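# Here's my sequence, what's the structure:
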Amino acid sequence: MATKQSGLGRGLGDLFARTDEDQSTPLQDGSTFAELPLEQIVPNPQQPRTIFDEDDLAELAASIGEFGVLQPVVVRKAGRNSYELIMGERRLRASKLAGRATIPAIVRGTEDTALLRDALLENLHRADLNAIEEAQAYDQLLRDFGCTKEDLANKIHRSRPQVSNTLRLLNLPERVQMKVAAGVLSAGHARALLGLPDAESQERLAERIIAEGISVRSTEEIVALGRGRTEPRSSVSRGPRLPNERERDLSTHLSDHFDTRVKVNIGRNKGKITIEFASGDDLERIMAILDGTTI
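Presented below is the predicted three-dimensional model:
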C-alpha cells in the first residue's frame, strides 16, 4: 500500500529521486544521499542522548508512517553494507517503530573527525538532554576530540563556569547520577549534593530529597549546616549561622568564577572568603586567575 505524503514529503522525494539502496546521489559537499535499509545502520556510540520519551517516539512514528521521514539522518560508512549513525537517532528509532524497511540518509566520509565533533555539538544544541547526558557529552568532547573547556563553552554559547559545573555532576555516585538522568532529582539538587564530603552522604540525602520533596534551597541549607545524613543527631547543638542572601549570591558568583567551592562570611566589622582547592595544581590554577583577571 502506498503511504500518504504531504507536499513537503513529496518535495523531498523529488529532490532525492534515486532511492534504490544500491544507488546514491552525490551532493555538493562531497557526501552522498541514499535510501538505506534500517538493518544496515548501527547506533552511534557517541550519541549523548540515552533516554528517549516513549510517547514522543510513538507520535513521531505515527507521523513517519503517514508522511515518511522528512529529514534524512546522517551516517558514515562503517564497513561493507554497514553504516554508523551520526545524527538522527530519534528518526531512526521512530522509523523502526513505524515498520519502515529503509530510511533516507546522507552518507559522510569515514575519517572526518571534525564532522563527528561537530555532529556531537549539534546534538547538544538540538537534543533535549538531561543534565547527566549533557555532562557526559561535554566529557567526551574534552577527551576524544581535544576540546578545551573554553572552546566548548564558546561553541555551545555557554560560560566556562557553566560547563565546569555541569561536568562536576559526573563526580556524583552512579546511583545519584541515575536519579538525575531519570528526572526524579533536579540538576540544582545534584549540584548542591556536591557540597557533601562523600558518596554515602550524597546518596542518603538524595533519597531524602525524593522522599520528602525537599527544595533546592533547603537542600543547600542542609548541606551548609553539615546535616547531610538522614538519621537525627543524638544531641541537639546550635549549628552555624545560615548565610544571608548577599553571602549566598557572592559565594555563587565566586564559585562560578574560580570553578571551585567558595564561602563568603560577612561579619559586622570584618569578613572572610574561603576558597577551596583540590590539589597543588588546582591551587596554581586559582592563583593564575587571581593574578591575571579582575572579577
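
# make it CA atoms for all contacts and neighbour counts henceforth
OK.

# where do the strands sit along the stretch 51-200 of the chain?
Secondary structure of the stretch 51-200 of the chain, counting by DSSP state E, counting those that start in this stretch: strands at 73-79, 82-87, 102-108.

# closest to Q136 out of those?
Closest to Q136 of the strands of the stretch 51-200 of the chain, according to CA to CA: strand 82-87, at 16.6 Å.

# What residues sit buried inside that closest one?
Buried residues in strand 82-87, counted by 16 or more other CA atoms under 10 Å: 82-87.

# Go ahead and measure how far that strand is from the middle of the chain.
Distance, stretch centre to chain centre, for strand 82-87: 20 Å (CA atoms, centre = their mean, to the nearest Å).

# One more, so I can put them side by side:
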Amino acid sequence: MAKQSKLSELEDNLFDQLSFFEVEQKQAPEQPQPKSVPAYQKGRLYRLEVAELLPDPSQPRKTMDQESLAELTASISRLGLLEPVLFRQSEYGQLFVVAGSRRLEAARRGGLKHIPGLLADGDAAEIALVENLVRQDLTCIEESEALDRLKSLHCYTLAELAGIIGKSVPTISEIISLTRLPAAIRDECRSDHKIARSILVEIAKLPSAIEMQAMYDRYRKEGLTRSSIRNKEGVKKERKSFVRLFRSFSSKITAIDLSAMTDKERKKIKNELESLKRSIDESLDKLN
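Now for the predicted structure:
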C-alpha cells in the first residue's frame, strides 16, 4: 500500500515537470487610450461632423418654429449650408453650437453629414444672445430669460447690458421684468412670437402672481389692449392712494388739540367736522 502511494506521488511530480498542455496565461485587460482632442483655432473655417455637434445649454432659443424650420431644411437640402455655425469646445473636447442652432437642426433633418463652422471667440452666452437678437428670432420671454441669465452670470449692471445689446437702460429693465411673470404664463408665451412684449410688461407690473395670471387670462379671453391693462392698474393704484389718504387724514384729525383753541376756533372746527361728517355719511350710503 505504501509502495503504491509512493508511485502515485512520483507520477504527480513527473506531470508537474513535463506537462503535455500549455498553461493558459491570463492577459491584463487593455487600457483605453486617451483620445486626442483636436485644437481649433480662431479665424479658420472647419468642416464639422453634424453627429458630433451638440446644442449649447446656454442657448437662449428654447423653441423653434416648425414651419420656418421646414423651409430652412428644404433650402439646405437643395443648396447646402452656406453660412457657417459658431461653435465652442469644452474642456473634454465636446463641440457645442453657440450660434446657428436652427441651421444645425435643419442640416440634421436634411441628412447633411458635415457643415462649416467657426470657433466662437468671447463669451458664448453673449454671442448666442446677440446673434439671436440681431436676427430677431427670440420671443420676448426667451429674450427676457436670456438677458436675466447673462446679468446674473457676469453680475452685469443694466447699463452694461444696454451697452452689449444696444438698447436703452429702461428697455433692458422692461425686458428683464418679464421674469417676474408666473411660470405658467412664461411657458405659454415662450414659443409665441405674436404676443407683444408691451402687453406682458404691463401684466408684470401687477403686485402678485395671482393678479398677473388673472389679467393674462382676461387678455387672452377679451383681447385687452395695453392701455386698458395699464388703466386698470392705474385705477387700482389710485384706489390704494385714496386709502392711504383717508388714513392720513383721519390720524391728523384725531391729533388736533382742541383744548388749546379759543371758543371761536372750536366753533369753526365743529362746523367743518359736521360738514365733513355729512359728506362721509353720503359716501357710506353709496357703499352699502
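
# before we move on, back to that, show me which of the buried residues of strand 82-87 of the first structure is closest to E59 of the first structure.
M87 (19.3 Å).

# Next up, the contacts around the counterpart of the closest one in the second structure.
Aligned by TM-score structural alignment, M87 of the first structure pairs with A99 of the second structure. A99 of the second structure makes contact with 59, 85-87, 127-128, 131-132, according to CA atoms under 8 Å, 6 or more residues apart in numbering.

# ok, 7 Å please
85-87, 128, 131 (CA atoms under 7 Å, 6 or more residues apart in numbering).

# now do E247 of the first structure
264-266.

# returning to that earlier point: which of the contacts of A99 of the second structure ranks first by neighbour count?
Greatest neighbour count in those, by other CA atoms under 10 Å, goes to F87: 26 neighbours.

# what stretch of the first structure does stretch 250-265 of the second structure fall on?
Residues of the first structure matching stretch 250-265 of the second structure: none, counting by TM-score structural alignment.

# Hmm, I typed the wrong one, I wanted stretch 57-77 of the second structure.
Here stretch 57-77 of the second structure aligns to the first structure at residues 45-65, judged by TM-score structural alignment.

# Can you check the distance spanned by that stretch, start to finish?
27 Å (CA to CA, to the nearest Å).

# Please list the outside residues in contact with it.
Against stretch 45-65 of the first structure from outside (CA under 7 Å, 6+ apart): 90, 94-95, 97-98, 129, 133-134, 136-137.

# how much distance is there from that stretch to the middle of the chain?
That offset, for stretch 45-65 of the first structure, works out to 17 Å (CA atoms, centre = their mean).

# Does the closest residue to L27 of the first structure other than its chain neighbours belong to a helix, a strand or coil?
Distance criterion CA to CA, 6 or more residues apart in numbering; nearest residue to L27 of the first structure, sequence neighbours excluded, is F33 at 7.0 Å. Here F33 of the first structure is recorded as strand under DSSP: H, G, I helix; E, B strand; the rest coil.

# show me the contacts for the aligned partner of F33 of the first structure in the second structure.
Aligned counterpart of F33 of the first structure in the second structure: L45 (TM-score structural alignment). Taking CA under 7 Å, 6+ apart, we find L45 of the second structure in contact with 116-118.

# Endpoints of stretch 59-77 of the first structure, how far apart?
Start and end residues of stretch 59-77 of the first structure are separated by 30 Å (CA to CA).

# That stretch: how far from the chain's middle?
Per CA atoms, centre = their mean, the centroid offset for stretch 59-77 of the first structure relative to its chain is 24 Å.

# ranges for the helices of the stretch 101-250 of the first structure?
113-126, 131-144, 149-155, 160-168, 174-182, 187-193, 199-212, 216-224, 245-258 (DSSP state H, counting those that start in this stretch).

# Include distance to Q40 of the first structure when you put these into TSV, please.
Below are the helices of the stretch 101-250 of the first structure laid out as TSV (distance: least, CA to CA, whole Å):
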stretch	distance to Q40 of the first structure
helix 113-126	19
helix 131-144	25
helix 149-155	32
helix 160-168	34
helix 174-182	30
helix 187-193	37
helix 199-212	42
helix 216-224	46
helix 245-258	45
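
# Brilliant, that's me finished.
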